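Visitor: Next one to model:
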Amino acid sequence: MQRIAIVSEHASPLAPAGGVDSGGQNIYVANVARQLAARGYRVDVYTRLDSPSQPPVIDWGENVRVIHVPAGPARYLPKEELLPLMGAFGRFLEDCFEVAEEPYDLIHANFFMSAMASMPVARRFGIPLAVTFHALGRVRRRHQARADRFPDSRFAIEEEIVRRADCLIAECPQDRRDLIELYGADPARISMVPCGFDGEEMAPMDRREARRLVGWPDDAFYLLQLGRMVPRKGIDNVIRALARLRFHHHVDARLCVVGGNIARPTDQDVPELLRLREIAREEGVPDRVEFTGRRGRTQLRRYYCAADVFVSTPWYEPFGITPVEAMACATPVVGADTGGIRYSVADGETGFLVPPRDPDRLAEKLAVLARDPELARRMGQAGVRRANRLFTWREVGEELAEVFEVLIRRRPRLSGPRVPLSYDLPLARAAREAAETTKD
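Guide: The predicted structure follows:
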């Protein structure tokens, strides 16, 4: 039985989605691990120990273990503070690989820091390394500017990973283009495999029943925004569009925002919430915006199915799982024409694409759906077909397994010399710079 090590330094498959650093990558890692295990692989997921109550190893399911890596203090740290800890993370990987009774056949690193920690181990033991970045530093910096708290050394690390990894997994066509145009990636070493949804979790249900379950009235036009409570998700843009939809297009619309670290957030718990409430007051819709906080995965289907339209207009989005989940629930999607949303949402077929940060255009498209329920229904049904054709986790697992099998078969040719575990060249410089920046 072949063994795969999935490395995800900050995004544990055990963490509930919705927190500041807990979202799509956590869901991705969890489902990829399950799908690979279902195909006969033995999977170990390595993620950082961020709580003293976590056991070293958890048997998480048949053929899946979660291994907690002691790197830094056993408490939550923002991912922007983890870069100096990747040396310790990598040394722990080396120790585990050294004593393993059976060798690993492949490493799948998720995020640039996981790849940084995995690269020396992969080269020392001659193991193929596949990398899913989930977000690229140069793209993040372009959109977040000063709000991006990662050091510039991230760019050099990513360049070295792109140059040395055996395979780069792009999640959408834009991700592939960014790897080639911004990092000089070899197109022959890029495989495009998207994110997915769980068909057992997300499927259509009767809207009236869904609204009864979430406590919404039947007669209002409901928008749903679901995701992490961070500025780049563009929730402020949706609130402004809601105001225009009500006052300019005369639609009795309401907005429900699901997401956050806790079930009943306050302004003190979530700083972003205070800013969003103030925007709602400025726009004259404070009583038409509901912030529900985090909801469990089993509850999300009700919200997707209860909504008339799902809205997601982030500044940028490497992929974006929530639009796919909404499509799977037969809800039309109006999304930002950026990144993975541009790929998952078929403009004019399963919903509409609009520019980010343009509440007027967003309100116009929402008004079209509010005034034409039959069009909305057709788009919802088209979304179900598209989601089930292209974006199930089963399909994702099959595609990744095909990519990994090619890498494993080519292993003798890919294997590099056994070298000491060190962060040389750009990786060493970047790690030192990050440590110095943290001290300052």
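Visitor: CA atoms for contacts and neighbours, from now on please.
Guide: OK.
Visitor: Which residue ranges of the stretch 101-250 of the chain form helices?
Guide: With helices called from DSSP state H, counting those that start in this stretch, the stretch 101-250 of the chain shows them at 112-125, 137-144, 153-164, 173-183, 207-214, 235-247.
Visitor: Against which helices or strands is the first one packed?
Guide: The reference is to helix 112-125. With contacts taken as 3 or more C-alpha pairs under 8 Å, 6 or more residues apart in numbering; DSSP states H and E, helix 112-125 sits against strand 3-7, helix 86-99, strand 106-110, strand 129-132, helix 153-164.
Visitor: Turn the ones you listed into CSV, including distance to residue 435 and mean neighbour count.
Guide: Formatted as CSV, the helices and strands packed on helix 112-125 follow (distance: least, C-alpha to C-alpha, whole Å; neighbours: other C-alpha atoms under 10 Å):
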stretch, distance to residue 435, mean neighbour count
strand 3-7, 21, 23
helix 86-99, 10, 18
strand 106-110, 21, 25
strand 129-132, 24, 26
helix 153-164, 11, 20
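Visitor: Please render these as TSV that adds distance to residue 386 to the earlier fields.
Guide: Listed next are the helices and strands packed on helix 112-125 as TSV, based on distance: least, C-alpha to C-alpha, whole Å:
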stretch	distance to residue 386
strand 3-7	28
helix 86-99	39
strand 106-110	26
strand 129-132	23
helix 153-164	31
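Visitor: which residues are in contact with the helix or strand where residue 375 lies?
Guide: Using DSSP states H and E, residue 375 maps to helix 373-390. With contact meaning C-alpha atoms under 8 Å, 6 or more residues apart in numbering, helix 373-390 is reached by 199, 203, 308, 324-325, 327-332, 345, 348-351, 369-370.
Visitor: one more, for comparison:
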Amino acid sequence: MFFQNQKCIALISVHGDPAAEIGKEEAGGQNVYIRQVGEALSRQGWQVDMYTRRADPDQPKIVQHTPTCRTIWISAGPKMFIPRDELFEYLPTFVQGFLKFQRQSGYPYRVVHTNYWLSSWVGMQLKKVLPVSQVHTYHSLGAVKYQSIPTVPLIASTRLDVEKMCLETAEQIVATSPQEKEHMRSLVSTKGNIDIIPCGTDVHHFGSVSREAARHTLGIDSDEKVILYVGRFDPRKGIETLVQAVAQSQVRQHQRVRLIIGGGSRPGESDGRERERIEGIVAELGLSDITHFPGRLNPKTDLPTYYAAADVSVVPSHYEPFGLVAVEAMACRTPVIASNVGGLQFTVRSEATGLLVPPKDEAAFAAAIDRILMNPTWQRVLGLAARQHVEASEPLSRQAHHRKLDTVEKASWPTYISQKFY
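Guide: The predicted structure follows:
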């Protein structure tokens, strides 16, 4: 039994499993964000339960990450992977599973932090029966996403209605960038409470490997120019734009270039089919000899090394609410070339920590790659400034945990939630 002042919080992410292997289908930045927020809250004295949908019959009911932070899988629909756009019909079952587990465990949640629009619907239902406050992070907005895709899914109208209702009724909305907040206000609703808390990363982990050590580990010569992509195989990630840009790049006429496309995929699944498509484009453009597909990069053992070994990290997404890859790369002193969209406009300081270019613009990406790779002195200056930028704005830094909060924008999420709801 728990004391009355026990700090308990439920993090809800119906489709983004915080315990998932990053790089699998629909497993990326949101999963990392939730896991790191949960573990940070547990270090501040919270009991953290992270709820997600069971997508595999072999998954255990619970996995314990720390003594006070765990992932709980709730059965809702078939115990298999289901694309996020097809999950809405199973949400009532998810709500019932949550309530059943909560009654059995006895944890008196005072806050539910919902992630993505599916979870926001769950949170709004829970508020009808539990004395909880809802904090919500969108991760992406339908009103923005549907502008960048050719075919709008059938669930679109439902999503837009749910996102508007959540913004207007949740006790607090967390935007990860000023751009995301502006989109909420201009495209969703003028009502609701929004605070900006940027995503962070572990600056001790990312940035712990030197360029020389990284290249030695990966067998990359010191004179090679390394262009790195990290992320899922998904058409919206813009990998084709990057490949076409490398083909157009002038630097290949003067330097040895290596293109690394890192990300997991499964044959026969959507990510596997996209990887095959990208491999076909690489072959057609005559880039097979310089392009490497290392597969899934383990965040703990591989990513810091690959980021450090690269001369530039490219994020060519058609849309990114924040862009965690960009933050991780900059923490490793690697400049970033990114699409001038969404939160990337806030994460990357163009001409200072990297370059921002129009999305889907192969020529612009090629020119940006040439500018950085053909000027190694500037490349190093950008990389050092990138590291300093991440350190200066790092919202999970120890300093943020102990100082009095003057502005929410510089607060860590765990510190903010502790002060606001406890």
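Visitor: Out of the helices and strands packed on helix 112-125 of the first structure, the one nearest residue 20 of the first structure is which?
Guide: Closest approach to residue 20 of the first structure among these is made by strand 106-110 (17.4 Å; C-alpha to C-alpha).
Visitor: residue range for the closest one in the second structure?
Guide: Per TM-score structural alignment, the counterpart of strand 106-110 of the first structure in the second structure is residues 111-115.
Visitor: Of the contacts of helix 373-390 of the first structure, keep whichever come out buried.
Guide: 199, 203, 308, 324-325, 327-332, 345, 349-351, 369-370 (16 or more other C-alpha atoms under 10 Å).
Visitor: Of the helices of the stretch 101-250 of the first structure, flag the one that's most buried.
Guide: With neighbours defined as mean count of other C-alpha atoms under 10 Å, the helices of the stretch 101-250 of the first structure peak in mean count at helix 112-125, which reaches a mean of 25.
Visitor: For the helices of the stretch 101-250 of the first structure, please prepare a markdown table with the additional fields distance to residue 106 of the first structure.
Guide: Formatted as a markdown table, these follow (distance: least, C-alpha to C-alpha, whole Å):
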| stretch | distance to residue 106 of the first structure |
| --- | --- |
| helix 112-125 | 8 |
| helix 137-144 | 25 |
| helix 153-164 | 15 |
| helix 173-183 | 22 |
| helix 207-214 | 43 |
| helix 235-247 | 39 |
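Visitor: ok, the spatially most central residue of the second structure - contacts?
Guide: Centroid-nearest residue in the second structure, with C-alpha atoms, centre = their mean: residue 29, separated by 2.0 Å. Shown in contact with residue 29 of the second structure (C-alpha under 8 Å, 6+ apart): 323-325.
Visitor: residue ranges of the strands in the first structure, please?
Guide: 3-7, 42-48, 57-61, 64-69, 106-110, 129-132, 167-170, 190-192, 221-226, 253-258, 289-293, 309-312, 333-336, 351-354 (DSSP state E).
Visitor: Rebuild those strands as TSV, extending it with distance to residue 98 of the first structure.
Guide: Below are the strands of the first structure laid out as TSV (distance: least, C-alpha to C-alpha, whole Å):
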stretch	distance to residue 98 of the first structure
strand 3-7	13
strand 42-48	15
strand 57-61	17
strand 64-69	15
strand 106-110	14
strand 129-132	17
strand 167-170	23
strand 190-192	29
strand 221-226	43
strand 253-258	44
strand 289-293	44
strand 309-312	45
strand 333-336	46
strand 351-354	49
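Visitor: Looking at the ones you listed, spot the one closest to residue 232 of the first structure.
Guide: Here strand 309-312 is closest among the strands of the first structure (C-alpha to C-alpha), at 10.8 Å.
Visitor: That closest one maps to which residues in the second structure?
Guide: Strand 309-312 of the first structure maps onto residues 312-315 of the second structure, going by TM-score structural alignment.
Visitor: Mean deviation, the match of strand 106-110 of the first structure versus the first structure?
Guide: By mean C-alpha distance after the TM-score superposition for the first structure, the fitted stretch 111-115 of the second structure averages 0.4 Å away from its aligned residues in the first structure.
Visitor: which residues touch that stretch?
Guide: 8-14, 120, 122-123, 132-139, 421.
Visitor: Equivalent analysis for stretch 128-146 of the first structure, please.
Guide: 25, 105-112, 115, 118-119, 122, 148, 154-155, 158, 165-171, 178, 182, 232, 315-316, 318-319, 404, 407-408, 411, 414-415.
Visitor: residues in the second structure aligned with that stretch?
Guide: Mapping stretch 128-146 of the first structure onto the second structure (TM-score structural alignment) gives residues 133-151.
Visitor: show me what contacts residue 262 of the first structure?
Guide: Counting by C-alpha under 8 Å, 6+ apart, residue 262 of the first structure touches 19, 293-294.
Visitor: one step back: looking at the strands of the first structure, which is closest to residue 271 of the first structure?
Guide: Proximity to residue 271 of the first structure (C-alpha to C-alpha) singles out strand 289-293 among the strands of the first structure, at 13.0 Å.
Visitor: quick one: the closest one to strand 221-226, angle?
Guide: 40 degrees (axes from the mean of the first three to the mean of the last three C-alpha atoms, to 10 degrees).
Visitor: list the helices and strands strand 289-293 of the first structure packs on?
Guide: Counting by 3+ C-alpha pairs under 8 Å, 6+ apart, strand 289-293 of the first structure packs on strand 253-258.
Visitor: Tell me how far the alignment partner in the second structure of residue 242 of the first structure lies from residue 372 of the second structure.
Guide: Taking TM-score structural alignment, residue 242 of the first structure has residue 246 as its aligned residue in the second structure. Look at residue 246 of the second structure and residue 372 of the second structure: by C-alpha to C-alpha, to the nearest Å, they are 13 Å apart.
Visitor: check contacts around the residue nearest to residue 301 of the first structure when sequence neighbours are not counted.
Guide: The shortest distance from residue 301 of the first structure to any non-neighbouring residue, by C-alpha to C-alpha, 6 or more residues apart in numbering, is to residue 202 (5.6 Å). For residue 202 of the first structure, the contact set (C-alpha under 8 Å, 6+ apart) comprises 301, 325-326, 328-329.
Visitor: And the furthest pair within these?
Guide: 301 and 328 (9.4 Å).
Visitor: Mind listing the shared neighbours of these two?
Guide: Contacts common to residue 301 of the first structure and residue 328, judged by C-alpha under 8 Å, 6+ apart, are 202-203.
Visitor: In the second structure, which residues correspond to stretch 371-388 of the first structure?
Guide: Under TM-score structural alignment, the match for stretch 371-388 of the first structure is residues 374-391.
Visitor: next one: stretch 218-226 of the first structure
Guide: Counting by TM-score structural alignment, stretch 218-226 of the first structure falls onto residues 222-230 of the second structure.
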